[in-house]
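*Asks:* Pasting a predicted model and its sequence here:
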Amino acid sequence: MQRMTIGRPADKLGARPFAFQALVVCMMLASFWSWSAPAQAREDFKTFLENLWPEARDKYGVSRQTFDKVVKSLKPDLSLPDLEIPGRQKTQVRQSEFTSEPSDYIDAAYLARLANTGQRLASEHKAALDRIEQEFGVDRYSVLAIFGRETAFGAYTPKYDAITVLATQAWTGRRKEMFRDEFLYALKLLEKGVPRNKMRASWAGAMGLTQFMPSEFFAHVHDMGGDGYADLFDSVPDALASAARQLKNKGWQRGQTWGYEVAIPETSDCSLEGPPGLRPLREWVALGYRRTGGREFPDAMLNENAYLMSPAGAHGPSFLALENFQVIRRYNTSDLYATFVGNLADRIAGGGDFHTRWEAIGPQRTALIRGIQQGLKDRGYGIETVDGFIGSNTRRQVGRYQKDNGLRVDCWPSDAVLNHLQKTSG
């Protein structure tokens, strides 16, 4: 196999395996649009691919032989989610990070099982992890936690052919331009000698033990073996080093943890959540914020900036999130994802469960969230995008609205909030 040398930077998609419910819906829709699609549609797909040839050759260094080998036999997979097909209702995939009930996503039993495996791998790959920490400044526990969250330490095997996925999404997906580039990078991987049968992917094209998009193979991979080939499919050391390099490239702070679980004092509440409230830890201490479990903040960290983050509003743990929490979010842009990874890293290092209980508050409902976001936006609250996703800004604005209207402040988009918005509209 031709050796692959990796180099230049690219941005992260952050697409991951989606919620089971979304899969069921998409499979049902696929039954109405499968390989009985009109011949003209398939011809359009071939034309689309052929029109990519000049750029594949000139910008990505793909040979005609490699290009033809892929294009001649390629057919779109119209069963994929997130496609825009005439006559089919548009659907947007909701990842589990944005659909699950927080208490289900942050599953203590699953975290405990992963932590046990992570501790074993920490011992098994100690030499590689020593080198990773020294070279990239990313602690071994966080790197292992990324590996655990992404593919359950390699137990999860993506079911899709990456080339088919990326070509289909580039042709008729909701985010065509991004997938167009990723498809061309995938062709470049083939040109570099990566076997196509290794390129098993999620529905959005993420591959390997730590789920990299094709562009990221040219931005962040690292060859631990020194043989000129960084193998993210079968080499745990290469995958861990590449994840560490990506975290470093996204701003990882050496020697810093991700955040601290805290108790919010009675003089404060969750409406202070989010990056706009960023301030040094010592100022949070002055406001009465304390670490849970009777622990103190390390003196060396008191000048570090942090913001309040409550991924379930007042219905679960709250944290003072440091810069490395934001870096984990750049790997996958979800507060629940970053909280999962952070806690898994703590557990692998010998820590335990959260001190505050995650309450059962039900799944995240897109229509409800959109309605609340629109209502808040209409009233001048700081909602820029009505997207149905719960992030720190949505929780912050919900909390502000609740305070302004004498409601119980829990910072969570609920039926009660929507009902109040509707009753007071106009």
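*Replies:* Arrived safely. All figures in this text were calculated on a predicted structure; none of them were measured in a lab. Residues are numbered from 1 along each chain as shown.
*Asks:* CA only for contacts and neighbour counts going forward, please
*Replies:* OK.
*Asks:* State the distance from E323 to V138.
*Replies:* Separation of E323 from V138 (C-alpha to C-alpha, to the nearest Å) stands at 13 Å.
*Asks:* And for N305?
*Replies:* 19 Å.
*Asks:* mind listing what I163 touches?
*Replies:* Counting by C-alpha atoms under 8 Å, 6 or more residues apart in numbering, I163 touches F183, A186, L187, R196, M199, G205.
*Asks:* In CSV: these, plus distance to R290.
*Replies:* Output for the contacts of I163, formatted as CSV (distance: C-alpha to C-alpha, whole Å):
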residue, distance to R290
F183, 48
A186, 48
L187, 52
R196, 52
M199, 47
G205, 42
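*Asks:* ok, those residues vs T168, which is closest?
*Replies:* Sorting the contacts of I163 by distance to T168 puts F183 at the head of the list, at 9.2 Å, by C-alpha to C-alpha.
*Asks:* adding another structure so you can compare the two:
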Amino acid sequence: MRAVQVFLVGLIATLPASAGQAGCGGTFSAFLDGVRAEALAAGHPPAQVAAFLADARQNPQVLRADRAQGVFRKHFIDFSRAVISQNRLTNGAANARRHAVIFDRITQDYGVPRGILLAFWALETDFGAVQGDFNTRDALLTLAHDCRRPDLFRPQVMAALRLHHRGDFDTATTGAWAGEIGQVQMLPADILKSGVDGDGDGHVRLKPSAPDALMSGAKMLAGLGWRRDQPWLQEVVVPDTLDWRLTGLGRDRPIADWEQMGVRARTGTLAPGLAGAILLPMGRKGPAFLAYPNFGVLFDWNKSFVYVTTAAYFATRLEGAPPFDPRSPVPGLSPDQMTTLQQKLAARGHDMGKFDGILGARTRAAVQTEQERLGLPADGWPDAALLAAL
């Protein structure tokens, strides 16, 4: 998958909030003057600031990409089958062997399994082959100037300037439309906080160096709370008699409780002594998974439910799990129907944010609440019956 097609990734490091200092909007030249003043006030040498901002320009294609994120309108089965190919599985195994020494270091230092990093490496940039062709500096400046999320992107501009000052960011650097850089697509603030010189050349450069990218991604996940030697996702078989109201993100229960209700691992056994939530990405008649605490950490890498679930499942495949059982899910809604559903849910008092036609975590939670109210199986999967009932 092209990196420019995915949602924002990475955790914003703790940096000074900047939107209030220099603002957003207005003419782009005046905005750059504000950035320049902020950088100088922060102590950056004038020559360095001038070099960083030389020839900076607004990129309208970045704004178009930001407003056109529609890839996650696909449901889990279609999306996962589109992005998890046999070629990617084969290349994943080959890269695991090629970088075995690095993965061994990662396991020892950070406790992050190679399957997780291989999955994100594949989905973000196809193992480094497609890293994006947007000028990173200009993309960050464009998004910081745009007044939708200045508090998110203005610190990234300052972080890129700091990377530039230490010789780890060239103003010609290209990447995703949202400013992510390198083979695992990290934002500049993430690189400042979690960047690792994996190849020992004295620099942290995530574009050319797979060791730098993999080590940095692992350090970031560890910093987000990844639990060493614990699973993240496991396919399960659920009984038809399960109380569907108990399923979904945030409804974690001890594994022993799920086993008493008849939930069992499709292969192997469930992890004893842990807790987890039952995920039904396409409802009670579709594939079923048990999400352990590590699964939640992945949402700090990417906020999309279907992307994170797919990446987590892909990681299990790269670690040897079999393909999931698709079963026979009830047909879902089209994007237009999903948008209508979101409007109806908002009219009933649910906080839906924008009506984007995407079945994200917020929409699923509202769906489950309305299913329960209407006496429908509360599995969080909207169908034509729910739409009609609303």
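*Replies:* That came through fine. The model shown is predicted, which means the values in this text are computed figures rather than measured ones.
*Asks:* coming back round to it: out of N305 and V138 of structure 1, which sits in the more crowded spot?
*Replies:* Per other C-alpha atoms under 10 Å, whichever of N305 of structure 1 and V138 has more neighbours is V138, with 26 against 19.
*Asks:* After alignment, which residue of structure 2 pairs with that one?
*Replies:* V138 of structure 1 maps onto V112 in structure 2 when the alignment is built from TM-score structural alignment.
*Asks:* same question, T151 of structure 1
*Replies:* Match for T151 of structure 1 (TM-score structural alignment): T125.
*Asks:* Roughly how far does A384 of structure 2 sit from T241 of structure 2?
*Replies:* With C-alpha to C-alpha as the criterion, A384 of structure 2 and T241 of structure 2 are 23 Å apart.
*Asks:* Please compare those two by neighbour count and tell me which comes out ahead.
*Replies:* A direct count of neighbours by other C-alpha under 10 Å for A384 of structure 2 and T241 places A384 higher, at 16 against 8.
*Asks:* Burial check on the closest residue to H220 of structure 1 other than its chain neighbours, number of neighbours?
*Replies:* Distances taken as C-alpha to C-alpha, 6 or more residues apart in numbering put Q246 closest to H220 of structure 1, at 5.1 Å, once the chain neighbours are dropped. By other C-alpha under 10 Å, 26 other residues sit near Q246 of structure 1.
*Asks:* Same question for R97 of structure 2.
*Replies:* When neighbours are counted by other C-alpha under 10 Å, R97 of structure 2 comes out with 12.
*Asks:* Over to H350 of structure 2?
*Replies:* Using other C-alpha under 10 Å, H350 of structure 2 has 18 other residues around it.
*Asks:* Name all residues that make contact with the spatially closest residue to it that is not a sequence neighbour.
*Replies:* Nearest residue to H350 of structure 2 in three dimensions, chain neighbours excluded: A366, at 6.4 Å (C-alpha to C-alpha, 6+ apart). Residues near A366 of structure 2 by C-alpha under 8 Å, 6+ apart: L345, H350, G380.
*Asks:* mapping the contacts of I163 of structure 1 onto structure 2, which are still in contact?
*Replies:* Among those, the contacts conserved in structure 2 (both residues aligned by TM-score structural alignment, their matches' C-alpha atoms under 8 Å) are F183, A186, M199, G205.
*Asks:* what's the closest of those residues to D238 of structure 1?
*Replies:* Nearest to D238 of structure 1 among these, counting by C-alpha to C-alpha, is M199 at 16.0 Å.
*Asks:* Please list all residues in contact with the closest one.
*Replies:* D161, A162, I163, M207, G208.
*Asks:* can you check M224 of structure 1 too?
*Replies:* M224 of structure 1 makes contact with A128, A230, P237, D238, A241, according to C-alpha under 8 Å, 6+ apart.
*Asks:* One more pass at 10 Å, please.
*Replies:* Shown in contact with M224 of structure 1 (C-alpha atoms under 10 Å, 6 or more residues apart in numbering): 128, 131-132, 230-231, 235-242.
*Asks:* From those, pick the one nearest D107 of structure 1.
*Replies:* D107 of structure 1 lies nearest to L240 out of these, by C-alpha to C-alpha, at 23.6 Å.
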